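>>> Pasting the sequence and the predicted coordinates here, then a few questions.
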Amino acid sequence: MCVVTCVFFFIYFAFFLSLFLLFAYLFFVPVILFASCVHVSAAMRRGVKRAARAGNDGAPVTRRRLRDRAEEEAEEKRRRLQQEAAAGDLALKSEEEEWEDTTDDEQEEEVVEEDGSVDEGLDETMEEEIIDEDEDEDEDYAEFQREADAVTKGFRRITFDDSALQRQLNEEGDDGEEAVPTVWRSDQAEEGPQQLVYSNKAYDSFFQLRTEYPSLSFDVLRDRDTANHSKYPLSLTLVCGSQADELSKNQLYVLRIQNICRTKHDGDSDSDSDGSYIGDEGDSEDGVDEDEGEEVNNGEPIVQHRTISHYGTANRLRCAHHNTNLVAVWSDAGHVQVFDLENDVNMLCDYANWAKKQLKNPVQKKPSALVFCTPSKAHRTEGYGLDWSPVAQGVFASGDCGGNLFVWQPSDDGRWRAAASNTSDTQTPSIEEIQWSPTQADVLITTRVGGVVEVWDTRDMRKSKIHWQADPTDINVADWNKARQASHLLVTGADSGAVAVWDLRKATAATPIQRLPWHRGSITSVEFSLHNESVLLVTGDDGQCTLWDLSLERDPSEEKEVIGELFGRPDLTGVPDQLMFQHQGLEHPKEAHWHAQIPGMVITTDYSGLHLFRPMNWRSLMK
């Protein structure tokens, strides 16, 4: 009986406990849900109030910018750019575009930060990143923009009119009088014998040097003294390659030319008197820029040289920018070789110390100048495209007549390896010229037979990033402006005689910003001056080397004061205002270079040898 009573009591207790729990569940759950809704509603109202204070009537969003989130976005952006580059869709960006992108990113980050900096209800434990605007960088970018635009807008349209000269020639022919000597123009050369008279008054300094064999290419070695040299007597060092009648007879010539003095002007006529000097103001024949002392070698230059064996004609020769003793040479035997000229240069430039070292090590074997040769599996034919990078030390690129392009990087063993290439089993247009960007380590341009200019990103060499048709004929030569404010300018020279200046920021438009319609032969060399970004030299197969100032605007009063008796001559009125100097008498000129350390000094090579000259108006060119 007791057991039955306990079981009945336990069942009764369990029944009432179940009813209590059910009642509690049905009552408290709605209360909790209602309280949660009230809390969320209050939070939403606070968010709306904060949005209203910030001037935003949109959806209430708690705008917080965490450091890890910013890093994720930056990583995602870098990954997206890498994917675009791998797909070949990344176009070349000039310095202006890169800086624009940087500025835009900073502006976007600034807006996000402003949004997240006014939330009063943020949790104090949350970390917030503050980004300050870099005002100095913006000012540098704006200054660069102004300088670049000023250089481009400063170029003047080049035009000339030959009508005055033609009238003079017609009048002389009608009158039967003896013709007055005029400035010779290759495009207006008449049939029959002509006598060309050289006027040394046009030169501040002029020297001709003949070599055993003609030279197709040369380069200037930078002196150890990095200062500009403008005081006479001058000295310089060159390296040039030969074009012998047999491959085995070719050599590299290392030339040391010293005692280059000011040219002595003729005084055989009244017009050559001291009062008729037509040089720059402040310059004169009195030798104000010459060292005092006795005249050496009767005022004639002193030439010393060293020779290095080289198999094959040197099609193209270029010195490295960071170490000019390293010289790369394109041979018509089908390979590129790199030579170290340090021993030869030391002997020519500092013989005393060089001799002491030889005496200390008398049995030491002469070091070989050849340090590298491209493997046979790389280039399978000769070529002309060759250039060292001015940004990446020891890196150079070479292109051959088969259209193959290689980028070579130095390795730890003192040699070079092919770091990137663009090759094809089928014949593609020959690469005639290569020019590295003066500011970007991964960008270079090539010009090809057929008149196409290509811009390459060496990180992805599957195809060029930008290309355009610059001329219907072959583009033989090109030069990239080295000045920072003009690093967007490229000049090209074509077989047709056309010389064009391009703004690489607008290269896809295929319209040059300047043309030089002067030369009547194939253009063989173009180069911007390192001392004035608007000055360039041009050589053509018409026997001329011309110097241009593209920013010059004619001032008749100043012109009359400078050239005196020559002012108003009919044979000079048809000359373009921007043509500053015309060096003639060259026989199939192949290359010309400015000297980086001697302002106004120009060196040319032709079939007969080398011409070294400094025009009488060189100071005006360097302004």
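Arrived safely. Just so we're clear, the structure is a prediction, and the values are computed from it rather than from any experiment.
>>> from here on, contacts and neighbour counts on C-alpha atoms
Fine.
>>> what ranges do the helices span in the chain?
According to DSSP state H, the chain carries its helices in the segments 2-53, 67-86, 95-116, 135-153, 163-175, 342-349, 351-360, 556-563, 570-573, 618-622.
>>> tell me which residues of the third one are tucked away?
It refers to helix 95-116. With burial defined by 16 or more other CA atoms under 10 Å, the residues of helix 95-116 counted as buried are 95-96, 99, 103, 109, 113, 116.
>>> Could I get the helices of the chain in JSON lines, plus columns for distance to Ile434?
Output for the helices of the chain, formatted as JSON lines (distance: least, CA to CA, whole Å):
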{"stretch": "helix 2-53", "distance to Ile434": "58"}
{"stretch": "helix 67-86", "distance to Ile434": "22"}
{"stretch": "helix 95-116", "distance to Ile434": "20"}
{"stretch": "helix 135-153", "distance to Ile434": "23"}
{"stretch": "helix 163-175", "distance to Ile434": "40"}
{"stretch": "helix 342-349", "distance to Ile434": "26"}
{"stretch": "helix 351-360", "distance to Ile434": "36"}
{"stretch": "helix 556-563", "distance to Ile434": "39"}
{"stretch": "helix 570-573", "distance to Ile434": "36"}
{"stretch": "helix 618-622", "distance to Ile434": "27"}
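>>> Okay, one more to line up with it:
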Amino acid sequence: MSKRSVTEITATSGNQGEPRKTPRGESKQPENATNDEMGEFEDAWEDELESDEEVVDSEARKDEDGMDIDDEVMPPIEESEEQPPAPDVFIPGVHKLGQDEILEPDDSVDNLGEQRQRFPATAYIVAGTQADTAKNNEISVYKMSSLHKTQRENDSDDEEDDDDDALDEDPLLEYRSVPHLGGVNRIRAQPLPASSPLPPVSQPYYVASWSETGKVHIWDVRPLIEALDVPGYAVDKARTHTPAFTINSHGRAEGFAMDWASSGEANPSALRLLTGDIHSKIYLTTTTPSGFNALSQPFTSHTSSVEDIQWSPVEPTVFASCSADQSVQVWDVRAKGRQSVAGIDRAHESDVNVISWNRSSTYLLLSGGDEGGIKVWDLRNIKKRGTTAPDPTPVAAFHWHKASITSIEWHPTEDSIFAASGADDQVTLWDLAVEQDDEETGAMDATPENGRDVPPQLLFVHQGQKDVKEVHWHPQIPGMVISTALDGFNVFKTISV
């Protein structure tokens, strides 16, 4: 199976497919997309679901006075009323602060942050291309703004809902790019806590790219973000067009597996990056006060290509990996010999393409295979290295997708919900807490359409994209999903979480 990852949602708002591009500085509207055994999960929602309309939530829009547009009732403006002056905008490199002057934030334009529920939404993603010529590739930071709730055709004109959330306005897509030698196999953004803004302007914001040349490059994309947000911002090409660091540990072997970890909210700048290649080796790169440090000794328990890596959400020294050798391995960087400490030797019938570690129920791990299967594992049951115990049975297994699973990810806060994508051009949303009632089972047709049983845990199937390669939950907008494919990006929201 050929895999390429091209997109990753940044913490403020990565396998194949080249994103659509517009001339730099212009905007473009993204194209619209048009019985397994289960363990017991608690249903936190008790089957109370929101409408399946595709929506994207955001915080309330602000007017120039900083008021919530959705909540304000505007009185008639008297001609004699004096309007407050517009605040001065400070542009770095253009303006200078005078003596005793300080910068004050304008809260009316800051609509980012966690738990954004109102429209219009704004999201940032970083993506990489796979051009036909190595020198024609790019890394791009995209800003998606003016994302509104889609208006249904059957909405009544006389409805009393005059909420601006229902406006069907054109979204905006802007981007800034830097050149990248070689196709981008996968790209990952530096992690930040969901409630945290970007670091100060003076500090870098890193993304890492796996190049088909066998190099892993680390880039500071903070200037590209600033260029999208600050009119007239001049990008320092010396800072952005050259990698901040290049990992040469893999030689000429390319790879796909990559994941960042940080030491937490107390010190998010202390970063660690794992990278795995097609020759079964995994390397660790860390940060020090003087910069990045690529460790020379690899982790070597896999016998084939390393396809995906995930750091533990709670144990800073523990990570999991999956491979074309059909196994899932769990590692501790402190272990001697750089060997895995536990694993599932035959997790799938073929290559294990992707994994995802649950951030809430941290003993749960998802895996997606080349045969199209999705499995949920209880890590408390996996066997330790050196024992002869049999492989555990998955907590749940699903075989809905009819082609390779290309991406899988747990919801960032709800421990029973996950999203998956497949080479069958489907993005699916699942909830393990949903169980089918006996009454509903009796009322259903014994022979579903096309003879396929629909698992009750399958909440939604999103279609319309070609060659879907990656799907991510937005870390700050509840229920928002971004997927990438050969023909562009899709942004949608379907459930209340």
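Perfect, I can see it now. Predicted model only: the values in this text are computed from it and were never measured.
>>> Got a TM-score for the pair?
Taking TM-score structural alignment, normalised by the length of structure 2 as the basis, the two superposed chains have a TM-score of 0.68; 374 aligned residues with a CA RMSD of 3.4 Å.
>>> Which of the helices of structure 1 sits closest to Ser421 of structure 1?
helix 67-86 (15.2 Å; CA to CA).
>>> now the angle between helix 95-116 and the closest one, please.
150 degrees (axes from the mean of the first three to the mean of the last three CA atoms, to 10 degrees).
>>> what's the offset of helix 67-86 of structure 1 from the middle of its chain?
Helix 67-86 of structure 1 has its average C-alpha position 30 Å from the chain's average C-alpha position, going by CA atoms, centre = their mean, to the nearest Å.
>>> State the span of structure 2 onto which it is aligned.
Under TM-score structural alignment, helix 67-86 of structure 1 corresponds to no residues of structure 2.
>>> Now that helix: buried residues?
Neighbour-count burial for helix 67-86 of structure 1 [16+ other CA under 10 Å]: Ala85.
>>> what packs against it?
Packing partners of helix 67-86 of structure 1 (3 or more CA pairs under 8 Å, 6 or more residues apart in numbering; DSSP states H and E): none among the helices and strands.
>>> and the aligned partner of Ser304 of structure 2 in structure 1, how far is that from Phe396 of structure 1?
The alignment partner of Ser304 of structure 2 in structure 1, by TM-score structural alignment, is Pro429. Plainly put, Pro429 of structure 1 is 21 Å away from Phe396 of structure 1 if you go by CA to CA, to the nearest Å.
>>> Could you do Ser534 of structure 1 as well?
Ser534 of structure 1 is 27 Å from Phe396 of structure 1, by CA to CA.
>>> Over to Ile260 of structure 1?
33 Å.
>>> Repeat that for Val455 of structure 1.
16 Å.
>>> same question, Arg80 of structure 1
30 Å.
>>> what do you get for Leu341 of structure 1?
Relative to Phe396 of structure 1, and taking CA to CA, Leu341 of structure 1 is found at 17 Å.
>>> and if you look at Glu454 of structure 1?
17 Å.
>>> and what of Thr103 of structure 1?
32 Å.
>>> what's the answer for Lys560 of structure 1, then?
For Lys560 of structure 1, the distance to Phe396 of structure 1 - CA to CA - is 48 Å.
>>> and Pro367 of structure 1, what is it in contact with?
Going by CA atoms under 8 Å, 6 or more residues apart in numbering, Pro367 of structure 1 touches Asn343.
>>> Give the equivalent position in structure 2 for it.
So Pro367 of structure 1 corresponds to Arg239, using TM-score structural alignment.
>>> What lies in contact with the longest strand seen in structure 2?
Of all segments of type strand in structure 2, defined using DSSP state E, the longest is strand 137-147. Strand 137-147 of structure 2 is contacted from outside by 56, 119-131, 169-184, 221, 224-225, 228, using CA under 8 Å, 6+ apart.
>>> Can you select the buried ones from those residues in PyMOL?
To isolate the buried members of the contacts of strand 137-147 of structure 2 in PyMOL, using 16+ other CA under 10 Å:
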select buried, resi 56+119+120+121+122+123+124+125+126+127+128+129+130+171+172+173+174+175+176+177+178+179+180+181+182+183+184+221+224+225+228
